[in-house]
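Novice: this one's sequence-less:
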């Protein structure tokens, strides 16, 4: 029997350095928010929830995903993470979390962190050259711990640092890239490097 693991795409930020919400930025004619949904679905995640905030009214339809409006998105990434996890159905045992501004992540990385959970990991983190990145899988048992960590612009990073006993690193150097889009100049760089 296959374990159903949700996907959670965090796409609520205003993209201040970019000049507009990154969820709306296009790569190869596709908005990054749709690309993120496709990443999670192709990685086997069901359901996929997308946390939206800035620019939520401009986001195109998201086939295969549940949009979650987060009116307190200005509180930072941590509140978006907590809001997204709280939106998931009670029967979901774990969620794979990705950020909308990392368009070169690969579905194989999503499948690998899901497999680590199936193998017993409570938290599984994709690593690139030994450094933690995304996707990050969080088992439901650790979600309550985020109340003390996912604050302001902090997501789960400090929890992962403070509780290495919970974390399984999953090498993903051979698939995709964790590079992110912060400014308009980053997008052409990603396309040429990716």
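Specialist: That came through fine. Predicted model only: the values in this text are computed from it and were never measured.

Novice: C-alpha only now, for contacts and for neighbours.
Specialist: OK.

Novice: This structure: strands as residue ranges?
Specialist: Along the chain, counting by DSSP state E, strands occupy 6-11, 26-27, 30-31, 48-52, 66-69, 94-99, 123-128, 131-139, 167-171.

Novice: Buried deepest among those, which one?
Specialist: Most buried of the strands of the chain, by mean neighbour count (mean count of other Cα atoms under 10 Å): strand 6-11, with a mean of 29.

Novice: would you turn the strands of the chain into JSON lines with distance to residue 115?
Specialist: Shown next, in JSON lines, are the strands of the chain (distance: least, Cα to Cα, whole Å):
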{"stretch": "strand 6-11", "distance to residue 115": "13"}
{"stretch": "strand 26-27", "distance to residue 115": "29"}
{"stretch": "strand 30-31", "distance to residue 115": "28"}
{"stretch": "strand 48-52", "distance to residue 115": "17"}
{"stretch": "strand 66-69", "distance to residue 115": "24"}
{"stretch": "strand 94-99", "distance to residue 115": "11"}
{"stretch": "strand 123-128", "distance to residue 115": "9"}
{"stretch": "strand 131-139", "distance to residue 115": "10"}
{"stretch": "strand 167-171", "distance to residue 115": "10"}
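
Novice: In addition, the following structure is provided for comparison:
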């Protein structure tokens, strides 16, 4: 099960790249990467853009970073770059390689590894699975290997895979609201939020 962390944004509303922001003494990019690994994802790739050098330095292995050309236009470029890198490494039809990729966002610090693992449990080459929080679809999103090319081709702007996902009847929602919160960190004040977590 591959993992793809989108961490290229400039964080304009936040005041700087959110990947570099610390919560409980840990940079968000390192926290999200750790969560993917703890959920059983591997290999993991991190799409970087804004402050790419600084973000890459925070990774346990700099080779995990993939520079997303055109990252300024939104997460679509990050998704496209990450999927392309994974597809190059694991060509479709190859005997080995991940059956799916779990796409996670760097600014979701209250999504725990248990939530990611719950989504991963539904993985297959044709699966399309999305975490939900109190019934509201969110991240992470899992794409079976069959769909990587289509998703990459449709990814644009700040919409990522939103247009590709819209209206599909095969998207499986996995409720994760009992495990954590899908609220993102948009502004510095959000870091002080007390998220709902499992009791």
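Specialist: Nice, I can see it. Only a predicted model underlies this, so the values are computations on that prediction, with no experimental measurement involved.

Novice: Kindly provide the TM-score of these chains.
Specialist: Comparison of the two superposed chains (TM-score structural alignment, normalised by the length of the first structure) gives a TM-score of 0.90, and 186 aligned residues with a Cα RMSD of 1.6 Å.

Novice: Which of the strands of the first structure sits closest to residue 191 of the first structure?
Specialist: Closest approach to residue 191 of the first structure among the strands of the first structure (Cα to Cα): strand 26-27, 8.4 Å.

Novice: so how much does that closest one differ from the second structure once superposed?
Specialist: Compared with the second structure after the fit, strand 26-27 of the first structure shows a mean deviation of 0.3 Å (mean Cα distance after the TM-score superposition for the first structure).

Novice: Trace that strand over to the second structure and give me the residue numbers.
Specialist: Counting by TM-score structural alignment, strand 26-27 of the first structure pairs with residues 22-23 of the second structure.

Novice: which residues touch that stretch?
Specialist: Counting by Cα atoms under 8 Å, 6 or more residues apart in numbering, stretch 22-23 of the second structure makes contact with 28, 191, all of which sit outside it.

Novice: now stretch 24-37 of the second structure
Specialist: 3, 5, 7, 18-22, 44, 55, 58-59, 104-109, 112-113, 116.

Novice: From the structure, what's the count of residues near the residue nearest to residue 147 of the first structure when sequence neighbours are not counted?
Specialist: Leaving aside its chain neighbours, residue 147 of the first structure sits nearest to residue 82 (7.6 Å; criterion: Cα to Cα, 6 or more residues apart in numbering). Residue 82 of the first structure has 19 neighbouring residues, counting by other Cα atoms under 10 Å.

Novice: what residues are up against residue 82 of the first structure?
Specialist: 146-147, 150.

Novice: most centrally placed residue in the first structure?
Specialist: residue 98 (1.2 Å; Cα atoms, centre = their mean).

Novice: Tell me the buried residues in stretch 34-54 of the second structure?
Specialist: Residues of stretch 34-54 of the second structure classed as buried: 34-37, 39-50, 52 (neighbour count, 16 or more other Cα atoms under 10 Å).

Novice: Just the ones of the residues you listed in helices?
Specialist: Counting by DSSP state H, the buried residues of stretch 34-54 of the second structure place 34-37, 52 in helices.

Novice: Would you convert these into JSON lines that also reports distance to residue 69 of the second structure?
Specialist: What follows is these, written out as JSON lines (distance: Cα to Cα, whole Å):
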{"residue": "34", "distance to residue 69 of the second structure": "25"}
{"residue": "35", "distance to residue 69 of the second structure": "25"}
{"residue": "36", "distance to residue 69 of the second structure": "23"}
{"residue": "37", "distance to residue 69 of the second structure": "25"}
{"residue": "52", "distance to residue 69 of the second structure": "11"}
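
Novice: Show me which of those residues is closest to residue 13 of the second structure.
Specialist: Using Cα to Cα, these come closest to residue 13 of the second structure at residue 52, 18.4 Å.

Novice: So what does the closest one match up with in the first structure?
Specialist: Checking with TM-score structural alignment, residue 52 of the second structure has residue 56 as its match.

Novice: and the gap between that match and residue 70 of the first structure?
Specialist: According to Cα to Cα, to the nearest Å, residue 56 of the first structure and residue 70 of the first structure sit 9 Å apart.

Novice: next one: residue 109 of the first structure
Specialist: Remark: distance between residue 109 of the first structure and residue 70 of the first structure (Cα to Cα) = 27 Å.

Novice: Equivalent analysis for residue 98 of the first structure, please.
Specialist: Residue 98 of the first structure is 16 Å from residue 70 of the first structure, by Cα to Cα.

Novice: Kindly report the same for residue 20 of the first structure.
Specialist: 17 Å.

Novice: Which one's more surrounded, those two?
Specialist: Comparing residue 20 of the first structure with residue 70 by other Cα under 10 Å, the one with more neighbours is residue 70, at 19 against 16.
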